[in-house]
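In: how would this look folded up:
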Amino acid sequence: MIIIRAIIINLFIINIAGYNDDDERFPLINDRVVIGVLAQYPYKDEHQYIAASYVKFLESSGARVAPVFCGRSSDYYETLLPKLNGILLPGGGSPLDEGPYAETVDLIIETSKKFYDNGKYFPIWATCLSFEKIIVHFLNGSLQWESECHVQNLSLNLEIEKSIINDPKSTRMFRDMEIMMPNFFDILQKHNVTANYHRICMSLDEWKKHKELVENFQLISQNSYGNHTFVSMFEHRKYPIYASMWHPEKNQFEFVINDHVGNINHDRWSIIVAQYFGNFFVNEARRSCGRFNDKLDESKHLIYNYNECCREYTGNDGKSSYEEIFRFPFDANHGSSSMIKGSILVINNE
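Out: Got it, this is the predicted structure:
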């Protein structure tokens, strides 16, 4: 009787938790999560930067952040990435097919896949520009899918795929939704909770043309605006790779208003949505066993080391898209920006 009761209890827990292979292979055991945030470049100089909203987004869900710089040697990534518990790839403006940003993201994606295949979890969250880069990577560098949609400075709802609404546990992203946020789909679909800042889109029709995408990724949501219906969220069917065309970090932490930004919804629904996805991704990182050598090694990599030298309040200059940024010197973390290449191919996303 005791054994039968234990089996029934375990089945109940599995059903609630949205059990799948990852839950068994990679349990939620790490409560000292350190997530990397990839640095980006401004348009007019070579100082790498990170918008502080990405850092706050992860911290508000219980993680700490270590900056990861582009254009470093392979030794830098081979040493740092195994110590981290995942990485957030930001929006911004960089070439998608060449240069330090593109090369670094390609390396990070392949590292995440290799880790997973070898029994280690390393989740990736890709936003806006990096959403596009995930597509480019899995299409072997192709940019032929791009279409101009100019969904700029606009908050929209999310149109969730019907199959996911019928079975949330069919996805990693929503497998624990009933515990974390009941009726979450109603919030996503009825309220304008996603901040969109992109001129390039992948249309839904274009998505369906690419076997590499349809077979490897689960489409989470789409959006319609004007004459465009575009893909807005997806996750990899095997690897812990997640992508959003919209910016969950902006809802909570970006309040700048100028000619280019400002139409970000900050109501309670938008904050709930941002917090949900932050909690989800940090929980994914809790499946990772990445560890630094010791507390000193860990502390010297954290972004707190750059508060005094590099953290800038930019929300008052009338031009910036961000309340705060970390602008790093060329030699940050003993690296070099010498690999940065000039290019006319710049995707102007936030």
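In: only C-alpha atoms from now on, for both contacts and neighbour counts.
Out: Fine.
In: for stretch 208-225, which positions count as buried?
Out: The neighbour-count check on stretch 208-225 (16 or more other CA atoms under 10 Å) flags 213, 217, 218, 219, 220, 221, 222, 223, 224 as buried.
In: narrow those residues to those in strands?
Out: Using DSSP state E, the subset of the buried residues of stretch 208-225 located in strands is 217, 218, 219, 220, 221, 222, 223, 224.
In: the residue nearest the centre of the chain in helix, strand or coil?
Out: Computing the C-alpha centroid of the chain and ranking residues by CA atoms, centre = their mean puts residue 125 first, at 2.5 Å. Here residue 125 is strand, with the state taken from DSSP: H, G, I helix; E, B strand; the rest coil.
In: that one contacts residue 243, correct?
Out: Yes - judged on CA atoms under 8 Å, residue 125 makes contact with residue 243 at a distance of 5.7 Å.
In: show me where this structure has its strands.
Out: With strands called from DSSP E, the chain shows them at 34-38, 49-51, 64-68, 87-89, 124-127, 147-156, 159-160, 194-201, 217-225, 228-236, 241-244, 311-313, 324-327.
In: any chance of the ones you listed in CSV with distance to residue 16 as columns?
Out: Formatted as CSV, those follow (distance: least, CA to CA, whole Å):
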stretch, distance to residue 16
strand 34-38, 27
strand 49-51, 36
strand 64-68, 28
strand 87-89, 27
strand 124-127, 24
strand 147-156, 30
strand 159-160, 21
strand 194-201, 28
strand 217-225, 21
strand 228-236, 21
strand 241-244, 22
strand 311-313, 42
strand 324-327, 39
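In: to check against the first, give me the structure of this:
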Amino acid sequence: MAPRAMFAVYAAIIAKVICCTSAQSTKQEKELNFRPIIGILSQELSRGMKIALNESDYTMYIAASYVKFFETGGARVVPILINQNETYYRNIVKSVNGLVFPGGSASITNSSGYGRAGRILYDLVLQEAEAGVEIPLMTICLGFEMLMYLEANNTRPLVSCKAQSRADPLYMRLGWQDSQLFGEAPDDVIQTLRTSNSTSNFHKFCVLEETFYELGLNESYNILSTSYDDNALEYISTVEHQSLPIYGFQWHPEKNLFEWKFDSIPHTGDAVRSSQYMANLFVDKVRQNHQKFESEEEELNALIYNYQPIHIEKLYRSSFHQCYYF
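Out: Got it, this is the predicted structure:
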């Protein structure tokens, strides 16, 4: 075949490949939800908050850093109130595209509104999954501890540890390359997480690997990483569900971007990019869910935009800079 003819054949093949790839990409984009909404669970006021806000009617809060974190990924946020009836939580689960159990200091048991709501929401997420509807769930610090507690059928999986105000690397476990969270992460993100003190830790309790297996948590979840506390105690720092988009972080990806109270919080460019990757990845998962509120009015009334954050560190010594109160 003459060179000119061969060039024409190759050009036609390349054009066809580009065309098909472009069409496939367009089809995939059309199948995504570009107006995703994430529900973040609130919790009871801390003792310091109650004292600082003693003349208010507020009973619950969400740290603004969580709201900002998921907004940077391209999602909107709905606050999920505690101490509501089951119908309220069912409606939330049917209306939003993803859920978050944030960190804090509430009880993870049914002795708190946070714990009671968490139980209902988690059960509903699993029920919806059985019906073929996946609702991504991210759990952070206290939320991760509650996730393990709920999956263990209300059996406490925690031991005391010392990991307050620490920045640490992640020690990846076998199989992390095939995980939802880390499998497609850019090399520089993995390098940052594995080799630098890039994850922010503020917790007094940990889940140990031996407890994880004793409680049968390995039947549903995979350990992706571990970390070490002040006394070199190795604990589980990241998990994900074996088939569903449910993730557990003992560390705080939101703090690298939005919290400045402690010098231990990593604010290097690499640490910030690794946290931003987590926000983007979760929102990408959330975009695959197409649920929505029954009406535009209901959606508008539910959004966090109806509330204003308060500069809480001006009122008392807080680890947060801003909080939403309800």
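In: re the thing from before, and the strands of the first structure: which comes nearest residue 174 of the first structure?
Out: Set against residue 174 of the first structure and scored by CA to CA, the strands of the first structure come closest in strand 217-225, at 9.7 Å.
In: what angle sits between the closest one and strand 228-236?
Out: Per axes from the mean of the first three to the mean of the last three CA atoms, to 10 degrees, the angle that strand 217-225 of the first structure makes with strand 228-236 is 160 degrees.
In: contacts for strand 217-225 of the first structure?
Out: For strand 217-225 of the first structure, the external contacting residues (CA atoms under 8 Å, 6 or more residues apart in numbering) are 151, 156-161, 164, 171, 204, 229-237.
In: likewise for stretch 253-269 of the first structure?
Out: Stretch 253-269 of the first structure is contacted by residues 53, 56-57, 153-155, 187, 191-195, 250-252, 315, 318-323 when judged by CA under 8 Å, 6+ apart.
In: ok, now with 6 Å
Out: Residues external to stretch 253-269 of the first structure that are found in contact with it (CA atoms under 6 Å, 6 or more residues apart in numbering): 53, 153, 154, 155, 195, 251, 315, 323.
In: which non-adjacent residue is nearest the residue opposite the last one in the second structure once aligned?
Out: I take that to be residue 323 of the first structure. Using TM-score structural alignment as the criterion, residue 323 of the first structure maps onto residue 321 of the second structure. In space, and not counting its chain neighbours, residue 321 of the second structure is closest to residue 313: 5.4 Å by CA to CA, 6 or more residues apart in numbering.
In: tally of neighbours for the match of residue 323 of the first structure?
Out: When neighbours are counted by other CA atoms under 10 Å, residue 321 of the second structure registers 19.
In: residues contacting residue 249 of the first structure?
Out: So residue 249 of the first structure contacts 53, 54, 57 (CA under 6 Å, 6+ apart).
In: quick one: what's aligned to the second one in the second structure?
Out: Residue correspondence, TM-score structural alignment: residue 54 of the first structure in this structure matches residue 66 in the second structure.
In: quick check: closest non-adjacent residue to that match.
Out: Once flanking residues are discounted, residue 66 of the second structure sits nearest to residue 254: 6.2 Å by CA to CA, 6+ apart.
In: from residue 244 of the second structure, how far out is the aligned residue in the second structure for residue 67 of the first structure?
Out: Applying TM-score structural alignment, one finds that residue 67 of the first structure aligns to residue 79 in the second structure. To residue 244 of the second structure, residue 79 of the second structure is 23 Å away according to CA to CA, to the nearest Å.
In: for residue 138 of the second structure, same thing?
Out: Distance of residue 138 of the second structure to residue 244 of the second structure, computed by CA to CA: 11 Å.
In: quick one: map residue 149 of the first structure onto the second structure.
Out: By TM-score structural alignment, residue 149 of the first structure lines up with residue 161.
In: next, count neighbours for its match.
Out: Neighbourhood size, residue 161 of the second structure [other CA under 10 Å]: 19.
In: so it sits against residue 205, correct?
Out: Yes - between residue 161 of the second structure and residue 205 there is a contact at 5.1 Å, judged by CA atoms under 6 Å.
In: just give me how far stretch 24-41 of the second structure sits from the chain centre.
Out: In terms of CA atoms, centre = their mean, to the nearest Å, the centre of stretch 24-41 of the second structure is set 17 Å apart from its chain centre.
In: and stretch 220-232 of the first structure, by the same measure?
Out: In terms of CA atoms, centre = their mean, the centre of stretch 220-232 of the first structure is set 19 Å apart from its chain centre.
In: quick check: end-to-end length of it?
Out: Stretch 220-232 of the first structure has an end-to-end distance of 8 Å (criterion: CA to CA).
In: what of stretch 45-52 of the first structure?
Out: The straight-line separation of the ends of stretch 45-52 of the first structure (CA to CA) is 19 Å.
In: residues in contact with that stretch: which ones?
Out: Residues from elsewhere that reach stretch 45-52 of the first structure (CA under 6 Å, 6+ apart): 39, 40, 41, 324, 325, 326, 327, 328, 329.
In: which of these sit farthest apart?
Out: 324 and 329 (16.2 Å).
In: tell me which of these two has more neighbours.
Out: Neighbours were counted for residue 324 of the first structure and for residue 329 using other CA under 10 Å; residue 324 has more, 20 against 17.
In: what's that one in contact with, if anything?
Out: Residues in contact with residue 324 of the first structure (CA under 6 Å, 6+ apart) are 52, 312, 313, 314.
In: got it, and residue 253 of the second structure?
Out: Contacts of residue 253 of the second structure (CA under 6 Å, 6+ apart): residue 275.
In: the longest helix in the second structure is where?
Out: Secondary structure of the second structure per DSSP state H: the longest helix is helix 3-30.
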